[in-house]
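Q: sequence isn't available, so here's the structure alone:
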C-alpha cells in the first residue's frame, strides 16, 4: 500500500466500505492507511468482517477503535502498531522509541482490541532498506520482552511489491503486494490553477 496522506486514507476507506459488501462474507479485510477518528465508526459498522487495522499509530486512535468495537459488541479487533522505521516526516507511525508504550497501551488499556504485531511502510519508492526491516525486528524484540510474549506471537507486516522478498528474508509474516497482483496504481493528475 502507499503511504497514507489524509486524501489517500479517505480513498482507501471509501474503497473498502464500497467493495466489502459486494464480495463474499468470508473475506477477512485488513485496513491499511491513516485512520481518522471520524472514520472509525463507519469503518467498523460498514465492514463487519474487518479482521484487522494495521495502522494504529497513537493512543487516541487505539482508544477510539476500542470504544467503537466495544459499543457494537463484536469480537475484539486485531490491530498492529505502525512504526515509522525510516524517520520520514511524510510517513505516519509511532517513533521506534515509542512502540513499546503504544503496544502496552493497546494490550492493557484496550480490552476490545487484540495486539497482533507491528507494521511499517516502505520508502517513497515503496521499498525499504534492510535497516528499516532490522529496526522493525528490533522493535518486535523489545515489545515481546515488555509484554512477556514469544516473538512468534507478534506479526511483522513489512514489505511491498518492490521489496517483499527481502522483507520475508528478514522475518516478515505479512507482505503487501497489491501492485504485483493488480498492477501499478494510477494517480489522478493534479490540475494547475
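A: Structure's in. What do you need? Note that the structure is predicted; figures quoted are calculated from it, not measured.

Q: C-alpha from now on. contacts and neighbour counts both.
A: Fine.

Q: how many neighbours does the closest residue to residue 72 other than its chain neighbours have?
A: Using CA to CA, 6 or more residues apart in numbering and skipping residues adjacent in sequence, the residue nearest residue 72 is residue 45, 7.9 Å away. The number of residues packed near residue 45 is 15, by other CA atoms under 10 Å.

Q: and the helix or strand harbouring residue 45, what's buried?
A: Assigned by DSSP states H and E, residue 45 belongs to helix 37-46. Buried residues in helix 37-46, counted by 16 or more other CA atoms under 10 Å: 40-41, 43-44.

Q: put this beside the first:
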C-alpha cells in the first residue's frame, strides 16, 4: 500500500512539473514541446519508474552504470534513456551493449571518454549516439566538465574525430546551493554561441541541458532545452544505509 501511494505521488508530482515547464516555456517565448524533461530516477525502484511510464512519460535519466544496467531489463524498451552521471571509460562498452535504447550521454567531458564511446558504438553497430559536451561553468574542482575555454576544442574532436557520435549540444551542473545559477546559465549560453559560430551550427540545433529540481524554471527562461529533474518528481534520494 505504501509503495502504491509513493507511485501515485510521483505521477502527481510529474504532472505539476510538466505544468511548470509549460508556463516557463511560454515565458521564454517557446513551445512547451521544445523542452525535454528528463525524470532522474537514480536510487528509485523500478515500480515507480513504471508508474510514470504508464502515465505517459518516456524520458528517464540515470547516474550510475551498475544501477542503470539492473533497471533497464525490467522496463519497456521504448524508454529514451539518458546517462547523466560521470562515465568512466571502462564502463562505456557495458553501458552501450546493455542499454540498446540509450538515447543520449550528457556527460562527455574529455577526449578520452569521447573516444571510448565512439569505439563502443562502432563495435556494436548501432546508430550514432547523441552526446552533450559537459562544461564546468562554476569552476568547482569537485565538478566534472571541460573548462569553458576548452569547449570548442572538445566539440571539434567529437564532431570530426568521432564519427559514431552525434554532437547535440552542451550540458552543465550548477552549484548545489544555486547561488550562481544565473551566471552558470549565461556561461553555458555563451559557450553555445561560440560553438555555433565556430562550426556554423544554428543555435536551435545545439541543445542546452541545464536546470534541475531547484532551478529548472529559470533554466528554461534562460533557453535550456533539457531539464533534469529528480527529487521534485520522485522525492529525496534513497541511498542504502551503511552497515
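A: Everything's here; your move. Worth saying up front: this structure is predicted, and the values here are computed from it rather than measured.

Q: ok so, going back, equivalent range in structure 2 for the helix holding residue 45 of structure 1?
A: The aligned range for helix 37-46 of structure 1 in structure 2 is 89-98, by TM-score structural alignment.

Q: got the contact list for residue 85 of structure 2?
A: 62-64, 106-107 (CA atoms under 8 Å, 6 or more residues apart in numbering).

Q: any idea which element it lies in?
A: Counting by DSSP H and E, residue 85 of structure 2 is part of no helix or strand.

Q: element containing the closest residue to residue 31 of structure 1 other than its chain neighbours?
A: Excluding the flanking residues, the one nearest residue 31 of structure 1 by CA to CA, 6+ apart is residue 53, at 4.7 Å. Assessed by DSSP H and E, residue 53 of structure 1 sits inside strand 50-56.

Q: show me the helices in structure 2, by range?
A: In structure 2, the helices defined using DSSP state H lie at 2-27, 46-54, 65-71, 92-98, 111-124, 151-161, 181-199, 216-221, 231-234.

Q: which residues in structure 1 does the fifth one align to?
A: It refers to helix 111-124 of structure 2. By TM-score structural alignment, helix 111-124 of structure 2 lines up with residues 59-72 in structure 1.

Q: in the matching stretch, which residues are buried?
A: Applying 16+ other CA under 10 Å to stretch 59-72 of structure 1 flags 59, 61-70 as buried.

Q: and the counterpart of residue 14 of structure 1 in structure 2, how many neighbours?
A: Structural alignment (TM-score structural alignment) places residue 14 of structure 1 against residue 66 in structure 2. Neighbour count for residue 66 of structure 2, taken as other CA under 10 Å: 12.

Q: again, but for the one 10 residues further on
A: Other residues within reach of residue 76 of structure 2, judged by other CA under 10 Å, total 12.

Q: what's the spacing between it and residue 52 of structure 2?
A: 12 Å (CA to CA, to the nearest Å).

Q: how big is the offset of stretch 186-195 of structure 2 relative to structure 1?
A: Taking mean CA distance after the TM-score superposition for structure 1, the mean distance separating stretch 186-195 of structure 2 from the aligned residues in structure 1 is 0.2 Å.

Q: which bit of structure 1 covers that stretch?
A: Going by TM-score structural alignment: stretch 186-195 of structure 2 matches residues 134-143.

Q: what's the matching stretch in contact with?
A: Contacts for stretch 134-143 of structure 1 (CA under 8 Å, 6+ apart): 83, 85, 96, 99-100, 103, 117-120, 151, 154, 156, 170-171.

Q: again, only using 7 Å
A: 85, 96, 99-100, 103, 118, 151, 154 (CA atoms under 7 Å, 6 or more residues apart in numbering).

Q: drop anything exposed from the residues you listed.
A: Counted by 16+ other CA under 10 Å, the contacts of stretch 134-143 of structure 1 give 85, 96, 99-100, 103, 118, 151, 154 as buried.

Q: in contact with the most centrally placed residue in structure 1, which residues?
A: With distances taken as CA atoms, centre = their mean, residue 54 lies nearest the centre of structure 1, 2.1 Å away. Applying CA under 7 Å, 6+ apart, we find residue 54 of structure 1 in contact with 30-32, 79-82, 119.
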